[in-house]
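Asks: could you look at this predicted model? Sequence included:
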Amino acid sequence: MQANPSFRLVYVPGVTPGKWVRVWEERLPDVPLTLVAVPVAEGAATLLADAADAGLVRLPVDRDRLSAIPLYTEATVVVFPKDHWLAAADEVPLADLAEEVVFHPLDDTLGWAELPGRPAIERPATTADAIELVAAGVGVLLVPQSLARFHHRRDLTFRTVSDAPQSQVALAWQLDRTTDLIEEFIGIVRGRTVNSSRGRGQTPPAAEQPKKAAAGGGRPRAGSGKPAAAGRSGGGKSGGGRPAAGRSGSGKAGAPRRGRPRRSS
């Protein structure tokens, strides 16, 4: 590993790496993590150009050159103006968009086999450009839900489209460059604990031994000859852990008290 390691993580719009970055900073405070935000179409290209060590990108990617672990799948929504007739529905099927102009930006991430609705005269260059056209009342746009939130405008809203293709977000890196730091980040996004992680943030087994000893509650080792600390009561000798006779709360309930009987008057 290099003398002064660092880790560069590229991510695309709609992906929020903050929770994983916080875990990284807790586990590897000596390894700075640099975030690199890029347009959705440049996620994989950034990795192949060695401009980042790993990336949170949208599938598909070139599996001959990149390793990828799918993390989650997003719901697809349709974005439209708040006063549009679609706002009356809780969920919109694709069939309801048959007469709508549906924008298909060049950076689309849904991979349509067949586009719904009526095509626009030109394809917008980006999702951001398509959002501007939707706000102008020209048509509607289908995107992953996180992108609808990323491009939020007060004059627009969205509804879920359950029968539309969906977008997958994945952790990707170059196929032949699975480093210790990448293994560490894989463990973080998969929710591994520090002790189960395969990366350099793993706690050495020797460091766990004192904790295990402390968890024994002071129990002596077999054959040590030392009495257990729990067997002593109030600082005096207890006769091997048995309660002393005559003390309050000791012995069997209801046992008679010994001594001379009191004379009746």
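Replies: That came in fine, so what should we check first?

Asks: hey, let's count contacts and neighbours off CA atoms from now on
Replies: OK.

Asks: ranges for the strands of this structure?
Replies: 7-11, 33-37, 54-58, 66-74, 76-81, 101-103, 118-119, 140-144, 156-160, 167-174 (DSSP state E).

Asks: just name the most buried of these.
Replies: Among the strands of the chain, the stretch with the highest mean neighbour count (mean count of other C-alpha atoms under 10 Å) is strand 54-58, at a mean of 28.

Asks: can you pull the contacts of the most centrally placed residue in the chain?
Replies: Taking C-alpha atoms, centre = their mean, the centroid of the chain lies closest to Val189, which sits 5.2 Å from it. Residues near Val189 by C-alpha atoms under 8 Å, 6 or more residues apart in numbering: 20, 71.

Asks: against Asp50, how distant is it?
Replies: 21 Å (C-alpha to C-alpha, to the nearest Å).

Asks: next, format the strands of the chain as a markdown table and append distance to Ile131.
Replies: As requested, those are exported to a markdown table (distance: least, C-alpha to C-alpha, whole Å):
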| stretch | distance to Ile131 |
| --- | --- |
| strand 7-11 | 21 |
| strand 33-37 | 20 |
| strand 54-58 | 20 |
| strand 66-74 | 19 |
| strand 76-81 | 8 |
| strand 101-103 | 9 |
| strand 118-119 | 15 |
| strand 140-144 | 7 |
| strand 156-160 | 9 |
| strand 167-174 | 18 |
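
Asks: ok, which of those strands comes nearest Pro93?
Replies: strand 156-160 (8.4 Å; C-alpha to C-alpha).

Asks: just want the angle from that closest one to strand 140-144.
Replies: In terms of direction (axes from the mean of the first three to the mean of the last three C-alpha atoms, to 10 degrees), strand 156-160 departs from strand 140-144 by 60 degrees.

Asks: report all helices and strands that strand 156-160 contacts.
Replies: strand 76-81 (3 or more C-alpha pairs under 8 Å, 6 or more residues apart in numbering; DSSP states H and E).

Asks: hmm, who's touching the strand it packs on?
Replies: Contacts of strand 76-81 (C-alpha under 8 Å, 6+ apart): 86, 92, 134-135, 137, 139-145, 148, 155-162, 164-167.

Asks: put this next to the first one:
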Amino acid sequence: MAKGGGSRRAPRQGKSVKRTDASSPRRANTPARATRPKPAAPEPTAPEPSTFVLGAIPGATPGKWIDTWRERMPRVELELRPLAVAAQREELLSGELDAALVRLPLVADGLHVIPLYDEQPVVVVSKDSHLTAVDELNLADLEGEVVIAPLDDVLGVTVPGAVAPAFDPPETTGDAIATVGSGVGVVIVPMSLARLHQRRDAASIPLRDGPVSQVALAWPADRTTPHVDAFVGIVRGRTANSSRA
């Protein structure tokens, strides 16, 4: 019996003694498993900026369509180019334009043409003319008047009983209206051209029985690009989310 009256307890049989980490055996030649990094997802690339070239005849007013284009297609610049009516078909087929606002009639071979709107004709007269006494005119009212047709005339109106000018035709509609403003003759044009060349010394009077001028959108038939489709949708009033009709 040990000193102090106590007895030493023998360890219980069958109970294992927990080994420390230092005494634990390590598997030899077992390399640590490497964690492979996940490849980073490629960042989406923005489309390259590009340009849509739109021709426009004098008097065309594409402003609202251009505003809509810039809202929907911010990365595609719309370049507006002046287009003479006499050269509109040639310019469209040259490849320099993606599309154009044109004035009909137009030979449509090789082109897609969508009529957009009609323009009423007006008679531009001097502000002091006796013709300003009425709100509207008929062709018969122009009998005896000097009717000026510029070289870029787009209506080709024949006025029964009109007087031919004693001078060469002005080169442009703007020149013809300036001549009218000086007190010589009258000129018949679509309303948009009268507004384009508006002057303080001239007035415009609607012509009830004159020829209507039609404005259309045209583009080469073999170049119907996604940009052309987008512009067609805009002029037809489709929303950004609507399908092609």
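Replies: Nice, I can see it. Only a predicted model underlies this, so the values are computations on that prediction, with no experimental measurement involved.

Asks: can you find the partner of Gly63 of structure 2 in structure 1?
Replies: In structure 1, Gly63 of structure 2 lines up with Gly18, judged by TM-score structural alignment.

Asks: neighbours of its match, how many?
Replies: If you count neighbours by other C-alpha atoms under 10 Å, Gly18 of structure 1 ends up with 10.

Asks: so it versus Pro105 of structure 1, what's the distance?
Replies: Distance of Gly18 of structure 1 to Pro105 of structure 1, computed by C-alpha to C-alpha: 27 Å.

Asks: show me what Pro124 of structure 1 lines up with in structure 2.
Replies: Applying TM-score structural alignment, one finds that Pro124 of structure 1 aligns to Pro170 in structure 2.

Asks: try Arg27 of structure 1
Replies: By TM-score structural alignment, Arg27 of structure 1 lines up with Arg72.

Asks: what about Leu93 of structure 2, how many neighbours?
Replies: Per other C-alpha under 10 Å, the neighbour tally for Leu93 of structure 2 reads 16.

Asks: tell me who's in contact with the closest residue to it other than its chain neighbours.
Replies: Among residues not flanking Leu93 of structure 2 along the chain, Pro220 sits closest, at 6.3 Å (C-alpha to C-alpha, 6 or more residues apart in numbering). By C-alpha under 8 Å, 6+ apart, the contact set of Pro220 of structure 2 is 92-93, 98-99, 110-112.

Asks: greatest separation within those: which pair is it?
Replies: Of all pairs in those, the most separated under C-alpha to C-alpha is Asp98 and Gly110 at 13.6 Å.

Asks: which of these two has more neighbours?
Replies: Each of Asp98 of structure 2 and Gly110 has its neighbours counted (other C-alpha under 10 Å); Asp98 has more, 22 against 13.

Asks: what's the counterpart of the more buried one in structure 1?
Replies: Aligned counterpart of Asp98 of structure 2 in structure 1: Asp53 (TM-score structural alignment).

Asks: all helices for structure 1, in order.
Replies: 18-27, 43-48, 127-135, 145-150, 180-189, 209-214 (DSSP state H).

Asks: pick the most buried one from those helices.
Replies: Ranked by mean neighbour count, the helices of structure 1 are led by helix 43-48 with a mean of 21 (mean count of other C-alpha under 10 Å).

Asks: so what touches that helix?
Replies: Contacts of helix 43-48 of structure 1 with the rest of the structure, by C-alpha under 8 Å, 6+ apart, involve 10-12, 52-58, 61, 65, 172-174.

Asks: of those, which pair is most distant in space?
Replies: Val12 and Arg65, at 18.9 Å, using C-alpha to C-alpha across those.

Asks: sorry, back to before: the match of Pro124 of structure 1 touches Ile177, doesn't it?
Replies: No. Judged on C-alpha atoms under 8 Å, Pro170 of structure 2 makes no contact with Ile177 at a distance of 9.3 Å.

Asks: need the nearest residue in space to the counterpart of Asp108 of structure 1 in structure 2, chain neighbours excluded.
Replies: Matched by TM-score structural alignment, Asp108 of structure 1 corresponds to Asp153 in structure 2. Excluding its sequence neighbours, the residue lying closest to Asp153 of structure 2 (C-alpha to C-alpha, 6+ apart) is Thr173, at 6.8 Å.

Asks: touching, that neighbour and Leu155? I think so.
Replies: No. Using C-alpha under 8 Å, Thr173 of structure 2 makes no contact with Leu155, being 11.3 Å away.

Asks: what is in contact with those two at once?
Replies: Counting by C-alpha under 8 Å, 6+ apart, nothing touches both Thr173 of structure 2 and Leu155.
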